[in-house]
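Asks: what follows is a predicted protein model with its sequence.
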Amino acid sequence: MKTKASIMDEKAINRVITRIANEIIEKNKGIRDVVLVGVKTRGVPFAKRLGKKIEEIEGRNIPVYELDITLYRDDLSKINVEPSINESFEGEVDEKIVVLIDDVIYTGRTVRAALDAVSENARPKKIQLAVLIDRGHREIPIRPDFVGKNLPTSKDEIVDVNFKEIDGFDEVMIK
């Protein structure tokens, strides 16, 4: 599929990570009781980078977990994916402020599945949401607390997020 536009390069992504890290710290008055949970696949490197940036700023390590939401998808019967059992962080996020992290929010269904997965495995004090890109078109009333970039798109367009850890380079494109 042909790229229509490059939206963010490596420097822009790094600036967003710095800003969102500071916003998470500010909103929560520090990082006491804050944990980051990256939604697989591209929410994970984003969460790890946010964790590293928060550690640079605060001088303290922040726990970062991975979340596989496959079993919680509402379209599991329509996709050809073999679901895997979640690596549980049961007890690790109880009474903590969980910041769910994903690369793109679109319909809200992925976030709903992530909320179900976290709620089934733990009892957090609060759940917040951080996304790199908010492209609109919500089907479920979910709004992120931290947004890297609002990017109005048509339903026919694809937002392609690439991270070095997975793709070998950092870039956000519209296709």
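Replies: Received it, and whenever you're ready, just let me know what you need.
Asks: C-alpha from now on. contacts and neighbour counts both.
Replies: OK.
Asks: report the contact partners of residue 168.
Replies: Applying C-alpha atoms under 8 Å, 6 or more residues apart in numbering, we find residue 168 in contact with residue 162.
Asks: what do you get for the one 4 residues further on?
Replies: Counting by C-alpha under 8 Å, 6+ apart, residue 172 makes contact with 6-9, 159-162.
Asks: distance of it relative to residue 4?
Replies: Computed as C-alpha to C-alpha, to the nearest Å, the residue 172 to residue 4 distance reads 11 Å.
Asks: try residue 79
Replies: As for residue 79, its distance to residue 4 is 27 Å (criterion: C-alpha to C-alpha).
Asks: next one: residue 103
Replies: Distance, residue 103 to residue 4, by C-alpha to C-alpha: 19 Å.
Asks: go on, residue 84?
Replies: Residue 84 is 35 Å from residue 4, by C-alpha to C-alpha.
Asks: got another, please set it beside the one above:
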Amino acid sequence: MQAVPILDSKAFGLTVNRLCYQLIEDHDDLRNTVLLGMQPRGVLLARRIRRELGRILAHDEFLYGELDITFHRDDFRQRTLAPSTTQLDLSLEERKVVLIDDVLYTGRSIRAGLDALLSFGRPSAVQLLVLVDRRFERELPIAPDYVGRWVDSIAGQRVSVEWKESEGRDQVLLLTSGAADERETSATDAGHKPTPTRK
């Protein structure tokens, strides 16, 4: 298994910080916007963003929740899945929601997340924030509003997001195995509200 660094610890922190300022630009102090982390790995990013926003804005009055999508996945009956917990003690009716996940790949998990959040009301708007967008592997027409990093990858590769809280270090790696070892890969910084070259 070959591991290519995409974000080291310093770049990881700077990327999360940039995402926070992009949210502030669009949502002011975020007192009226729901930050909704998708279980399991999107929750780690959502918690980090909430903490960083609290530091920047000097308040912690955020509308925040954690969303389990297990029973909304389209592969639910094909394999055994262990459900996580949903922690959302508010209605999403007519609220702005930022759905947060660590990696956007095929788009199927995000579709499940959209289905799951509608159980809590009809938001006025939903935006998507991801740390990494694997932009050339989409299976559904889903595009993020906020992206930390674009990654161009091929079959046989996967993106591993590691967190200080669980793996002991903040970093993002592109893992390659088999025949893909010698293939070229690249990662490109993403700006705010990018226009994907391919969906």
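Replies: Thanks, I have it. The structure presented is a predicted model; accordingly, all values stated were derived computationally and were not measured.
Asks: TM-score them against each other, please.
Replies: TM-score for the superposed chains, counting by TM-score structural alignment, normalised by the length of the first structure: 0.91, backed by 173 aligned residues with a C-alpha RMSD of 1.6 Å.
Asks: more neighbours: residue 103 and residue 4 of the first structure, which one.
Replies: Between residue 103 of the first structure and residue 4, counted using other C-alpha atoms under 10 Å, the more crowded position is residue 103 (27 against 11).
Asks: that one maps to what in the second structure?
Replies: The alignment partner of residue 103 of the first structure in the second structure, by TM-score structural alignment, is residue 102.
Asks: mind checking the SS state of that match?
Replies: strand (DSSP: H, G, I helix; E, B strand; the rest coil).
Asks: tell me who's in contact with it.
Replies: With C-alpha under 8 Å, 6+ apart, residue 102 of the second structure has these contacts: 41-42, 45, 130-132, 161.
Asks: same question, residue 115 of the second structure
Replies: Contacts of residue 115 of the second structure by C-alpha under 8 Å, 6+ apart are residue 72.
Asks: please point out which parts of the helix or strand harbouring it sit buried.
Replies: Element membership for residue 115 of the second structure (DSSP states H and E) is helix 108-117. By 16 or more other C-alpha atoms under 10 Å, the buried positions in helix 108-117 of the second structure come out as 108-114, 116-117.
Asks: tell me which of the residues you listed is nearest to residue 17 of the second structure?
Replies: Set against residue 17 of the second structure, the nearest of those by C-alpha to C-alpha is residue 110 (22.9 Å).
Asks: quick one: contacts for that closest one?
Replies: 104, 142.
Asks: tell me how far it lies from residue 74 of the second structure.
Replies: Noted for residue 110 of the second structure: a distance of 11 Å to residue 74 of the second structure, by C-alpha to C-alpha.
Asks: which parts of the first structure are helices?
Replies: 10-27, 43-58, 109-121, 164-167 (DSSP state H).
Asks: okay, angle between the second one and helix 10-27 too, please.
Replies: Spelled out, that is helix 43-58 of the first structure. Computed by axes from the mean of the first three to the mean of the last three C-alpha atoms, to 10 degrees, the angle separating helix 43-58 of the first structure from helix 10-27 equals 60 degrees.
Asks: on average, how far is helix 43-58 of the first structure from the matching bit in the second structure?
Replies: In this overlay with the second structure, the average offset of helix 43-58 of the first structure from its partner residues is 1.0 Å by mean C-alpha distance after the TM-score superposition for the first structure.
Asks: hmm, who's touching that helix?
Replies: With C-alpha under 8 Å, 6+ apart as the criterion, helix 43-58 of the first structure contacts 17-18, 20-22, 25, 30-31, 36-38, 60-66, 101-103, 163, 165.
Asks: so which bits of that helix are buried?
Replies: Applying 16+ other C-alpha under 10 Å to helix 43-58 of the first structure flags 43-55 as buried.
Asks: please report how far the residue minimising distance to the centre of the second structure lies from residue 57 of the second structure.
Replies: The second structure has residue 101 as the residue nearest its centroid, 2.1 Å off, counting by C-alpha atoms, centre = their mean. Counting by C-alpha to C-alpha, the separation of residue 101 of the second structure from residue 57 of the second structure is 22 Å.
Asks: now swap in residue 72 of the second structure and tell me
Replies: 35 Å.
Asks: rewinding a little: what sits against the residue nearest to the centre of the second structure?
Replies: Per C-alpha under 8 Å, 6+ apart, neighbours of residue 101 of the second structure: 37-38, 41-43, 45-46, 128-131.
Asks: need the residues you listed in a markdown table (columns: distance to residue 146 of the second structure).
Replies: As requested, these are exported to a markdown table (distance: C-alpha to C-alpha, whole Å):
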| residue | distance to residue 146 of the second structure |
| --- | --- |
| 37 | 14 |
| 38 | 15 |
| 41 | 17 |
| 42 | 14 |
| 43 | 16 |
| 45 | 13 |
| 46 | 13 |
| 128 | 6 |
| 129 | 5 |
| 130 | 6 |
| 131 | 8 |
